[in-house]
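# Have a look; sequence and predicted model below, questions after that.
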Amino acid sequence: MSTTSYREIWSEGLWHNNVVLSQMLALCPLMAVTTTASNGLGMGLATLVVMLFSNMLVSMLRGIITPQVRIPVFIVLIAAMVTMVDMFLNAWMHELYKVLGLFIPLIVTNCAILGRVESFASKNRVAPSLFDGFAMGVGFTWVLVVLGAIREFFGSGTLFADASLLLGHWASVIEMDVFPNYGGTLLLILPPGGFICLGLMLAGKRVADRVIAARESIRNEQTGTAMEGTA
């Protein structure tokens, strides 16, 4: 696969075909765990690991998985990856595990993972499939972190609260109490606030896409004019 194709996979995962901002998938964990940026980061990284290894396994086994049983097999493989991640968090990051709770096992039901396994990993080699899983996972993670940071900042007056539970004691340096005496805005912590913030992010993406498209159109026109002048 060419470098250009890898670049396209990266841009698709991060922006153009983003799991949340474009596909509107995984909204249940998105609303439930993004009360803080740290929780969003934890869920995003867990999903990234599952997407990465699920894509890898399906790509490796695509030659022996028959079309008739592919969906059950894909679900079993994804469930196995989720179980391993769930056990790892329970053993090594138990405090974070208690915060994320039921939403770790529910990664199995994330349609974005099954969708990428079906549409990409089952049709491509291992290296591109791994990169696709990584790109989609990073795209999902940054949306969770940004949404969690917005809700946490305006809802609680903090940023990356309890990050040390996820990243270790060194992460206490990024835990910020921005407004020490801030009473908080309950609306933003509750699911309606999550939908409001997500709506603003979706609107921002639409505006950014239009600006990018307009600039590309102007650039193409200038390039065409320059080529005509040279001719």
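That came through, no problem. Everything quoted here is computed from the prediction, not taken from an experiment.
# from here on, contacts and neighbour counts on C-alpha atoms
Noted.
# max-length helix in this structure?
helix 191-230 (DSSP state H).
# by contact count, what packs against it?
Identification of packing neighbours for helix 191-230 by 3 or more CA pairs under 8 Å, 6 or more residues apart in numbering; DSSP states H and E yields helix 27-33, helix 126-156.
# Tell me which of the ones you listed lies nearest to residue 183.
Counting by CA to CA, residue 183 lies closest to helix 126-156 out of those; the figure is 7.2 Å.
# so how far is the following helix or strand past the closest one from its chain's centroid?
Using DSSP states H and E, the helix or strand that follows helix 126-156 towards the C-terminus is strand 158-159. With CA atoms, centre = their mean, to the nearest Å as the basis, strand 158-159 stands 21 Å off its chain's centre.
# Next: stretch 52-71.
Centroid separation between stretch 52-71 and its chain, computed with CA atoms, centre = their mean, is 22 Å.
# OK, contacts around the residue nearest the centre of the chain?
Nearest to the mean C-alpha position of the chain, by CA atoms, centre = their mean, lies residue 140 at 0.9 Å. Each residue near residue 140 by CA atoms under 8 Å, 6 or more residues apart in numbering is listed here: 14, 18-20, 44, 48.
# Presented hereafter is structure B, for comparison with structure A:
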Amino acid sequence: MNKSFLVQNSLMLAPLIGATGSLMTAVGITLTFIMVTSVFALCMNALRPRLLPATHLLANVLLAATLTSCAELGAQLWSLQWHQDLGIYAGLVALQCVVLDCTGFFQRTWPARLRLYGLFGALMVGLGLLRELIGRGTFGSHLSWLTNASPAHWEGWILTTDGGLRLTTLAPGGFILLGLLIALWQIWHRPTP
């Protein structure tokens, strides 16, 4: 485990905790991350040979901010509620693009990139699903945001009538749930003596 691996993964912690209060928000930030970083990688791979080494960081910042802003405008056009629920976390994708490029992530092979995309997506969607199930007692409560369906009163599939444990939809509850999941993972993969 090297230093760049820790930097890449620690930057993904903020959207993992902040943007997984519901399943649709987690799916939204995952789609934004995959789409923006893929286009960023293609553009930077085309631009990198034409840039001076001193201008790489400036080009990274400008391109990442532009692509993230375009993705946010597209999300706002598609569904305003979905965009508002994403909040500031969609803007963090630009910072992730810059850090991933500075650590050499986009020079890796496609399977290595797809592994990170899959891991990030699975963590986001899994934690979003758990937080929505435990916190709201529903499944797919904001599905109309993603599908842009007309009924705004769609409540999803209600699993509990009392609404669940509200703490898990907040950021502290996300940290607690993530800590419990990590502890379960370590217990499950503990080597037997």
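Now that the structure is in, tell me what you want to look at. Computed from a predicted structure; not experimentally measured.
# Tell me, of the contacts of residue 140 of the first structure, which are also contacts in the second structure.
Here is what carries over to the second structure from the contacts of residue 140 of the first structure, by both residues aligned by TM-score structural alignment, their matches' CA atoms under 8 Å: residue 44.
# Please dump the contacts of residue 140 of the first structure into CSV; it should also carry secondary structure for every row.
As requested, the contacts of residue 140 of the first structure are exported to CSV (DSSP: H, G, I helix; E, B strand; the rest coil):
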residue, secondary structure
14, helix
18, coil
19, coil
20, coil
44, helix
48, helix
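# Restrict the contacts of residue 140 of the first structure to the buried ones and give me that as a ChimeraX selection.
To isolate the buried subset of the contacts of residue 140 of the first structure in ChimeraX, counting by 16 or more other CA atoms under 10 Å, use the following:
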select :14,18,19,20,44,48
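# re earlier: which one in the second structure is aligned with the residue nearest to the centre of the first structure?
Aligned by TM-score structural alignment, residue 140 of the first structure pairs with residue 120 of the second structure.
# Would you mind measuring from that match to residue 88 of the second structure?
Residue 120 of the second structure is 18 Å from residue 88 of the second structure, where distance means CA to CA, to the nearest Å.
# buried stuff in stretch 95-115 of the second structure?
95-101, 105-106, 113.
# An error on my part: the question was meant for stretch 157-176 of the first structure.
157-166, 176.
# Check stretch 121-135 of the second structure too.
Buried residues in stretch 121-135 of the second structure (16+ other CA under 10 Å): 121, 123-135.
# Now do that stretch: distance to the chain's middle.
Counting by CA atoms, centre = their mean, stretch 121-135 of the second structure is centred 11 Å from the centre of its parent chain.
# Equivalent analysis for stretch 120-137 of the second structure, please.
Per CA atoms, centre = their mean, the centroid offset for stretch 120-137 of the second structure relative to its chain is 12 Å.
# can you check stretch 129-145 of the second structure too?
On CA atoms, centre = their mean, the centre of stretch 129-145 of the second structure falls 17 Å from the chain's centre.
# What span of the first structure is it aligned with?
Under TM-score structural alignment, stretch 129-145 of the second structure corresponds to residues 149-165 of the first structure.
# swap in stretch 57-64 of the second structure?
Going by TM-score structural alignment: stretch 57-64 of the second structure matches residues 71-78.
# so what's the aligned partner of residue 120 of the first structure in the second structure closest to, chain neighbours aside?
Under the alignment (TM-score structural alignment), residue 120 of the first structure pairs with residue 105 of the second structure. Sequence neighbours aside, residue 113 is the residue nearest to residue 105 of the second structure in space, at 7.5 Å (criterion: CA to CA, 6 or more residues apart in numbering).
# same check, this time on residue 176 of the first structure
residue 159 (5.1 Å).
# close enough to count as contact, that neighbour and residue 152?
Yes. Using CA atoms under 8 Å, residue 159 of the first structure makes contact with residue 152 at a distance of 6.2 Å.
# shared neighbours of the two, anything?
With CA under 8 Å, 6+ apart, residue 159 of the first structure and residue 152 have common neighbours 36-37.
# quick one: stretch 86-106 of the first structure to chain centroid distance?
The answer for stretch 86-106 of the first structure is 18 Å, by CA atoms, centre = their mean.
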